[in-house]
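[1] Predicted model and sequence below, questions to follow.
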Amino acid sequence: MKRKIDFLIHEDDYEKLLFRFYPRRSRVHSFDDNPPTSWGGVYKVYFSYAIIRQNKWNEDDNWESEIMYDESFDECSAIDQVSTLIKQILDKKNEKELYEIHPFGDGTSYTINKWKDWDGNSHWQFMMFQSYTNKGYRFSLRETELQEFSNKIDYFLEYMLQHGQGI
């Protein structure tokens, strides 16, 4: 099983910001002893992911990492709804500028809102919050980056379904 699946939120010469999924620490459970074969056969999920900032601290390409947000137990995760919402936004099926998504269990809630920069370019801010730790983090993506983020979430979800377990 893969150790990590990364989505690059931001990168410049001295900093990287990653959304890192941890498949080995995540779980997809079926209703019985057999692994699920579809999302309809999934009883519960527990996902693990983090936002990691990496800073280059010298000219020798040495990077230092700092975990900015750590979700080690996203019970009944709502991250699939984030991907679905992104697709609706891109397909113009949902024209609102503010959205809230909440998990059914203990996990990460999302507030997603649209804003424009000085040049009129559209961006989407993702605010993530854990109710059980009172910790959160926010990052922004340009509208042109939304599809890639949705694709990475979907890839992670399908990968986890393929590695699902019985309960």
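    Thanks, I have it.

[2] switch to C-alpha atoms for all contacts and neighbour counts from now on
    Fine.

[3] Can you name the residues that contact Gly120?
    When contacts are counted by C-alpha atoms under 8 Å, 6 or more residues apart in numbering, Gly120 touches no other residue.

[4] What distance do you get for it to Glu59?
    35 Å (C-alpha to C-alpha, to the nearest Å).

[5] I figured Phe104 hits Asp74, correct?
    No: Phe104 lies out of contact with Asp74 (C-alpha atoms under 8 Å); the separation is 9.9 Å.

[6] Comparing these two, which residue is more hemmed in?
    Asp74 (24 against 13; other C-alpha atoms under 10 Å).

[7] tell me which element that one is part of?
    In this assignment (DSSP states H and E), Asp74 forms part of strand 63-75.

[8] which residues touch the helix or strand following that strand?
    Next helix or strand after strand 63-75 toward the C-terminus (DSSP H and E): helix 79-90. Residues outside helix 79-90 that contact it (C-alpha under 8 Å, 6+ apart) are 94-95, 101, 110, 146-147, 149-151, 153-154, 157.

[9] all helices for this structure, in order.
    Remark: helices assigned in the chain by DSSP state H are 79-90, 146-162.

[10] neighbouring contacts of the last one?
    Put plainly, it is helix 146-162. 5-7, 21, 23, 26-28, 36-39, 79-80, 82-84, 86-87, 90.

[11] got another, please set it beside the one above:
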Amino acid sequence: MKKQKIDFILEEDDYPGEETRLLFRFYPRKSRCYGKCSKPPKSWDEVYEVDYVWSIFSQYKDEDEGPNWMMNAMYFECLGDENSIIGLIAEFCNILADGKEDYIWEDADGKTHITPILDHEHITFGDGVNWVIHKYRKTDYYEFSL
């Protein structure tokens, strides 16, 4: 059976009796991948567009109902991140983790460009999610606006 969802724990508080966690949930069966022609793509080279379905929410552990995780609050739900740039956002997070704040890339003509990662709106091509990443001064905390 194929997975209906894949969870990534973004933050977790394991204080006894008050366990909570923040999750990123990806729905692979609801997400779509389109080829450059009318046939489904057989490799990533043939992919024209990817539309992801995902959400970010919090849960708490309900000991009264057994050790079950219950929905606490839905922070963001995307039912179709058309031409998603979430892979690029993941790359930005790696660059930030290396202590850098600029994304350096080369266009099709070989010209080098520098894009600031922080406090800059990163716009998707399509009906997808735009992102802004903000870092709080003198901390290691980042805020993601979607």
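    Received the coordinates, thanks. Please read all numbers here as calculations on a predicted model, not as lab measurements.

[12] what TM-score comes out when they're superposed?
    TM-score of the superposed chains, computed with TM-score structural alignment, normalised by the length of structure 2, equals 0.73; 124 aligned residues with a C-alpha RMSD of 2.1 Å.

[13] Out of the contacts of helix 79-90 of structure 1, name the two that are farthest from one another.
    Within the contacts of helix 79-90 of structure 1, two members stand farthest from each other by C-alpha to C-alpha: Glu95 and Leu157, at 25.6 Å.

[14] These two: which is more packed in?
    Leu157 (19 against 10).

[15] From Lys135 of structure 1, how far off is that one?
    From Leu157 of structure 1 to Lys135 of structure 1 the distance is 24 Å (C-alpha to C-alpha).

[16] For the strand holding Asp74 of structure 1, buried residues please.
    69-75 (16 or more other C-alpha atoms under 10 Å).

[17] Report the buried members of the contacts of helix 79-90 of structure 1.
    101, 110, 146, 149-150, 153-154, 157.

[18] Could I get these in TSV, plus columns for distance to Tyr49 of structure 1?
    Shown next, in TSV, are these (distance: C-alpha to C-alpha, whole Å):
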residue	distance to Tyr49 of structure 1
Ile101	17
Tyr110	14
Leu146	18
Phe149	14
Ser150	15
Ile153	11
Asp154	14
Leu157	12
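
[19] Which of those sits closest to Arg53 of structure 1?
    The nearest one, if we look at these relative to Arg53 of structure 1 and count by C-alpha to C-alpha, is Phe149, at 17.1 Å.

[20] Just tell me what Val47 of structure 2 corresponds to in structure 1.
    Structural alignment (TM-score structural alignment) places Val47 of structure 2 against Val42 in structure 1.

[21] Skipping adjacent residues, who's closest to that match in space?
    Ser30 (4.4 Å; C-alpha to C-alpha, 6 or more residues apart in numbering).

[22] Now check that neighbour against structure 2: what is it aligned to?
    Using TM-score structural alignment, Ser30 of structure 1 lines up with Gly35 in structure 2.

[23] wait, doesn't Asp51 of structure 2 sit right on Ile85?
    No: contact criterion C-alpha under 8 Å: Asp51 of structure 2 and Ile85 do not qualify, at 9.8 Å.

[24] In this model Tyr27 seems to touch Lys5 of structure 2, though I could be wrong.
    Yes: Lys5 of structure 2 lies in contact with Tyr27 (C-alpha under 8 Å); the separation is 4.6 Å.

[25] Measure how the biggest strand by length in structure 1 sits relative to strand 63-75, angle-wise.
    Counting residues, the longest strand found in structure 1 (DSSP state E) is strand 42-56. Computed by axes from the mean of the first three to the mean of the last three C-alpha atoms, to 10 degrees, the angle separating strand 42-56 of structure 1 from strand 63-75 equals 160 degrees.

[26] Buried residues of strand 42-56 of structure 1, list them for me.
    Result for strand 42-56 of structure 1 [16+ other C-alpha under 10 Å]: buried residues 42, 44-56.

[27] Also stretch 108-123 of structure 1?
    108-114, 123.

[28] Can you tell me which of the residues you listed is closest to Tyr14 of structure 1?
    Nearest member of the buried residues of stretch 108-123 of structure 1 to Tyr14 of structure 1, counting by C-alpha to C-alpha, is His123, at 22.2 Å.
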